[in-house]
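A.B. asks: pasted the sequence and its predicted model underneath.
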Amino acid sequence: MRLLWGASALAIAAFAAVPAAAASCDNFAPPPLNRTTLKTTAAEPGDPVACRIVGRSEPREGSRIGFEVWTPRAAWNGRILMLGNGGYSSALPLGPMKHFAALGYVVVATDTGHDGDGPDFARERPQAIADWAEHAVHESVVRAKAITAAYYGRPAAHAYFQGCSTGGHQALTEVQRHPDDFDGVVAGAPGANRTRLNIGFLWQFVQNHTRDADPRLILPASKLPMIRDAALAACRGRNGDPDVGGLPSDPYLNAPLACGFDPVALRCPDQDRPDCLTQDHVAALKAMYAGARDPRTGAQLYVGWPRGSEASAGGFGGWNLYWADPAKPSEPARSDFWRDWAGFGSAWDWRTFDFDRDATRALARLSKTIDAVDPDLEVFRRRGGKLIQWHGAADPVVPFEDSIAYYQRAAADQAKRGHEAETFYRLFLAPGVEHCQGGLGPAPIDLQTRIEAWVEQDVPPARLEARRATGGVAGVGFGRPLCPFPQVAVHDGVGPPDRAESFQCRRPASRTDRPAA
């Protein structure tokens, strides 16, 4: 098997090394594509992009899927790379697209089938929900492959997808529903359990607001840094333990789910002060740590947010980003999700939301369409696909416990089939990293290089190199390996503490991937 892979890798390398006889952008005649219009534009001299092909596809009634295919000015490396989106935004990731075009990739991105940056785009456009959730990426890459083959006179050797947050959601949707689209996929901090994630956001709002006509915030955002620091102080003592990994000096938590910090320890002895919590504060905070639950049965509807993620340490932001609508603080974040997606209508009021009846109704209406939670990855595995998933363990937006839960379900499904998930799917946790970036911990770098090595040379990622930004420059400074779950990075007791080479990946003797009792 390795001989076959080796020969294949040599053939691919030779294929990619030969410059393609690209068509001239001005003279390029795009291939006819079903229900799709295309427009080509030659880039300005000095631009790393040679030709921009802008498309609009209408594969279904009500669909308006926009996408762009950028061909590189440099010699094409034989690969297509599609980049994911963020939130509910239609914005294309222009910076990363230009970066990868300069490296020789044909780069693809989509507007997810709408204009704007909030879920209100689905108002009176129900088809737009399915396009955002699934069809936009699939339809765009299928057309991008045809365009690329016509432009260069040959098909791409490999197709890759890389995204974080909603991009991570898109990545998991692809491997579950369209396993033939991509050979290698990188899914960062995926908001793939989308309906339950929004139930979680709503839970945070409800638990932290009075139900008055003019709702009052219970726990103010100004106290979140103090709470985060108290949680870190209470639980950092486990850092450096062989079952936790890292070093005692790490300023973040290496095992947040093993942290049993109780906010009662911060209760004010008398009146409210900036450095303590009232009884109401404590109750609200405990409910948010616990996560959304069915009030009748106590069943968990969505995981809680981890200790140590309450406030940003210089990255994406803290809990307060999503516990209310920034433009209208008296309303929950993503209220239009409930009005327009869940079908509760314009008169929807969060005060009457029932976390039993209404949550069940929303899941029944939306989950099959928008949630990427199917653990069956067998078709993707059989065709040789490879998946790297990573998640920051201080993520204040999408709790990383959700990634663990999905990986464990997928691994269990593979085990029933007689396979080991790690042969094609690996999860990496990044302690101290916030939502896709930022935080006190090091984030993974060179992910595209690692997924290509796995796909094209059969070299699985035994670890990922991670670096913490120094002086505002990502990928420079403090280094630490990220280990495939459930392994942790353990210091060898000899090497410099800021060098990744000083750590080994080891499987912990006891589990630290579940909350302390």
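C.D. replies: Thanks, I have the structure now. Numbering: from 1, shown residues only.

A.B. asks: could you use CA atoms for every contact and neighbour count after this?
C.D. replies: Noted.

A.B. asks: look up the closest residue to Leu172, ignoring the ones flanking it.
C.D. replies: In space, and not counting its chain neighbours, Leu172 is closest to Ala372: 6.0 Å by C-alpha to C-alpha, 6 or more residues apart in numbering.

A.B. asks: just give me the neighbour total for the one you found.
C.D. replies: 26 (other C-alpha atoms under 10 Å).

A.B. asks: that one looks like it's in a strand, true?
C.D. replies: No: Ala372: not assigned to a strand; according to DSSP: H, G, I helix; E, B strand; the rest coil it is coil.

A.B. asks: ok, it - contacts?
C.D. replies: Ala372 makes contact with His169, Leu172, Thr173, Gln176, Ala192, Asn193, Arg194, according to C-alpha atoms under 8 Å, 6 or more residues apart in numbering.

A.B. asks: can you pick out the ones from those that are in strands?
C.D. replies: In strands, judged by DSSP state E, none of these are found.

A.B. asks: redo those residues as TSV? Include distance to Glu422.
C.D. replies: Listed next are the contacts of Ala372 as TSV, based on distance: C-alpha to C-alpha, whole Å:
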residue	distance to Glu422
His169	20
Leu172	16
Thr173	19
Gln176	16
Ala192	20
Asn193	22
Arg194	25
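
A.B. asks: need those in CSV (columns: neighbour count and distance to Trp70).
C.D. replies: Converted to CSV, the contacts of Ala372 look like this (neighbours: other C-alpha atoms under 10 Å; distance: C-alpha to C-alpha, whole Å):
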residue, neighbour count, distance to Trp70
His169, 29, 23
Leu172, 29, 24
Thr173, 24, 23
Gln176, 19, 26
Ala192, 27, 27
Asn193, 20, 31
Arg194, 21, 30
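
A.B. asks: for comparison:
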Amino acid sequence: MKFVAICAASAALISTSSATAIPNDFKTRCSRLAHDFHPDRNVKVLVSEFWAKGTPFKNPENHPTCNMWNPAKVTVDLCRLRMNVTTSETSSVTVEAFLPADWKERRFLMTGNGGLGGCTAYDQMGFGAAMGFATIGHNNGHLGDTGVPFLNRPEVIKDYVYRALVTATDLGKKATSHFYQTDIKKSYYMGCSTGGRQGLKAAQQFPQKFDGIIVGAPANNFNNLLSNQAHQFKLMGKPGDPTYLNKDQWVAVNKVVLEQCDGLDGVLDGVIEDPMKCIPRPEAALCRPGQTWESHRCLTGAQVGAVRRMYEPFYSSNGTLLYNRLSPGGEIDPIRYGTSGYIFDWVRYAIYSNPAWSPDDFSLATADDVNKADLYGVSTWEDLTKLKAAGTKLLQYHGLMDGGITAENSYRYYEHVSRSMGLPSGDLDPFYRFFPIPGLGHCGSGDGAWYIGNGFSLNTELDASPLQNGGVLMSMVKWVEQGIAPERITGRAVKENGKMMVKDHCKWPSRNVYKGGDPDLKESWGCQ
């Protein structure tokens, strides 16, 4: 559930911003926030300071696990506000606000977290501010991408599951209105991975706090997601075990899967358009007698057997489906995600309160224990009755080459909502739309037209694309503010040869269909 390495939106994104656009009293009002803003006795303002466009970013959290959420620099003139909020006698949340000088549209954006949630998503906050939103982030009630603070501290776990998001949203709105001395026009949420689960928790439990909610690769079905990661860890083994694959070997498996499934959509373009149709045959990588990885870049029978099991669903001891298979095409992600320590931290510190618990002790009984606990409803697997009643819009997306959180879990959740609410897709469309994104990995990066204006950018040439209406954030704005619901989400990528790839991704249950022509052009694709 950890985010891929990213950089914030570049200066190209906000080239229209300049020092002359700063209101005369902006810096003064910003510096006085520490003295003027006192919403209640539980809130302490730690810092209020003006950050000019181009200022190098320095993370005030100073925790090594949080570095991947840092932008390189501030990309617009803004007021930065940092606060601490007491949530109980044993817990508190740090809340940050990036308040841009140019706030003419009066939009509010709440951001999500990643992993075990103890790092403020400064990169996403920078993106939101660059798009003109008053943007809020928080540390989810503890410091660092680790579960150690959960040990014997149930109130900290409660913050992680949902209370920090509620607290930061309410405080962020108060700070925004106080600073600009006007009401917020529309409120939005955007997050991916753990941030996606947080967004679904908001959609399920307190949708009235937002007009539009964007969730990517959501880590809902949380308990079984983590148990599946532990299952995969034991399945593949450790370095030196006969079943273990190193990074180069996973790359080789990925190549085999692409050879088998890339052409299913009618064109060989390096993207598996619909992994649901792909049934990989890892035996194609099997060594013949006398061959080895060193001599022929092939795999042993034990390795092939373990890989095959990665493409099988994970079931409980009584045969109940717990979690879906690894998504074909996402074979590289398990190096970073499938063997992650999140399940071990969650079980050690949150479930058993036993730091000595070992990953080797994981079993189906452990999975049962995690599910039975379902601390504060962290599973996040309810329907959207409250969202529909509130009139809030929900846009969900998931990369189809995501090997950390398989997209099959998002398909499964969509159909769960449809069944539990008794609503076919046409009746869900007014408030809930799901977009599978072929060629997108975990939140960002990938082999296809993966950049969809969600703030996760690896290439500055793409950073201006969210200004167009096809990306997820601005598509949500159009849906909420103009009543124009998204039928497609535009994705972009710059290929190694410098050519721009553009494709429109279809709303489920429609699928991307190749019509012919250059596969890098969106005119060559349609929805069916």
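C.D. replies: Sure, I can see it. Remember, it's a predicted structure, so these values are computed and weren't measured experimentally.

A.B. asks: aligned partner of the residue nearest to Leu172 of structure 1 in structure 2?
C.D. replies: Aligning on TM-score structural alignment places Ala372 of structure 1 opposite Thr380 in structure 2.

A.B. asks: in which helix or strand does the residue of structure 1 most remote from its centre reside?
C.D. replies: Within structure 1, the residue lying farthest from the chain centre (C-alpha atoms, centre = their mean) is Asp270, at 42.6 Å. Per DSSP states H and E: Asp270 of structure 1 is located in neither a helix nor a strand.

A.B. asks: distance of the counterpart of it in structure 2 relative to Leu299 of structure 2?
C.D. replies: Using TM-score structural alignment, the partner of Asp270 of structure 1 in structure 2 is Pro289. Per C-alpha to C-alpha, to the nearest Å, Pro289 of structure 2 is found 11 Å from Leu299 of structure 2.

A.B. asks: common neighbours of the two, please.
C.D. replies: Listed contacts common to Pro289 of structure 2 and Leu299 are nil; contacts here mean C-alpha under 8 Å, 6+ apart.

A.B. asks: just give me the neighbour total for Tyr337 of structure 2.
C.D. replies: Tyr337 of structure 2: 20 neighbours (other C-alpha under 10 Å).

A.B. asks: and it, helix, strand or coil?
C.D. replies: coil.

A.B. asks: now do Ala287 of structure 1
C.D. replies: Under three-state DSSP, Ala287 of structure 1 comes out as helix.

A.B. asks: and it, what is it in contact with?
C.D. replies: So Ala287 of structure 1 contacts Gln204, Gln207 (C-alpha under 8 Å, 6+ apart).

A.B. asks: now, which of the contacts of Ala372 of structure 1 sits nearest Leu377 of structure 1?
C.D. replies: Gln176 (5.9 Å; C-alpha to C-alpha).

A.B. asks: tell me the residue in structure 2 aligned with the closest one.
C.D. replies: Using TM-score structural alignment, Gln176 of structure 1 sits opposite Gln204 in structure 2.

A.B. asks: ok so, going back, quick check: the residue farthest from the centre of structure 1 vs Leu464 of structure 1, distance?
C.D. replies: Distance from Asp270 of structure 1 to Leu464 of structure 1, by C-alpha to C-alpha: 49 Å.

A.B. asks: try Lys39 of structure 1
C.D. replies: 40 Å.

A.B. asks: the two: who's more crowded?
C.D. replies: Leu464 (21 against 12).

A.B. asks: tell me which element the corresponding residue of structure 2 for that one is part of?
C.D. replies: Alignment note (TM-score structural alignment): Leu464 of structure 1 maps to Ile489 of structure 2. Assigned by DSSP H and E, Ile489 of structure 2 belongs to strand 488-494.

A.B. asks: and whichever helix or strand comes after that strand, what's buried?
C.D. replies: In the C-terminal direction, the helix or strand that comes right after strand 488-494 of structure 2 (DSSP H and E) is strand 500-506. For strand 500-506 of structure 2, the buried set under the neighbour-count rule, 16 or more other C-alpha atoms under 10 Å, comprises Met501, Val502, Lys503, Asp504, His505, Cys506.

A.B. asks: what about the helix or strand following strand 500-506 of structure 2, how far off from structure 1?
C.D. replies: Scanning forward in sequence from strand 500-506 of structure 2 by DSSP H and E, the next helix or strand is strand 512-514. When structure 1 is superposed, strand 512-514 of structure 2 averages 2.7 Å from its matched positions, counting by mean C-alpha distance after the TM-score superposition for structure 1.

A.B. asks: need the contact partners of strand 512-514 of structure 2.
C.D. replies: With C-alpha under 8 Å, 6+ apart, strand 512-514 of structure 2 has contacts from Asp265, Gly266, Val267, Glu273, His505, Cys506, Ser524, Trp525, Gly526, Cys527, Gln528.

A.B. asks: narrow the contacts of Ala372 of structure 1 to those in helices?
C.D. replies: His169, Leu172, Thr173, Gln176, Arg194 (DSSP state H).

A.B. asks: and the strands in the stretch 301-450 of structure 1, which stretches?
C.D. replies: 386-392, 425-430, 443-444 (DSSP state E, counting those that start in this stretch).

A.B. asks: find me the equivalent region of the second one in structure 2.
C.D. replies: Matched against structure 2 by TM-score structural alignment, strand 425-430 of structure 1 falls on residues 432-437.

A.B. asks: how far off centre is the matching stretch?
C.D. replies: 14 Å (C-alpha atoms, centre = their mean, to the nearest Å).
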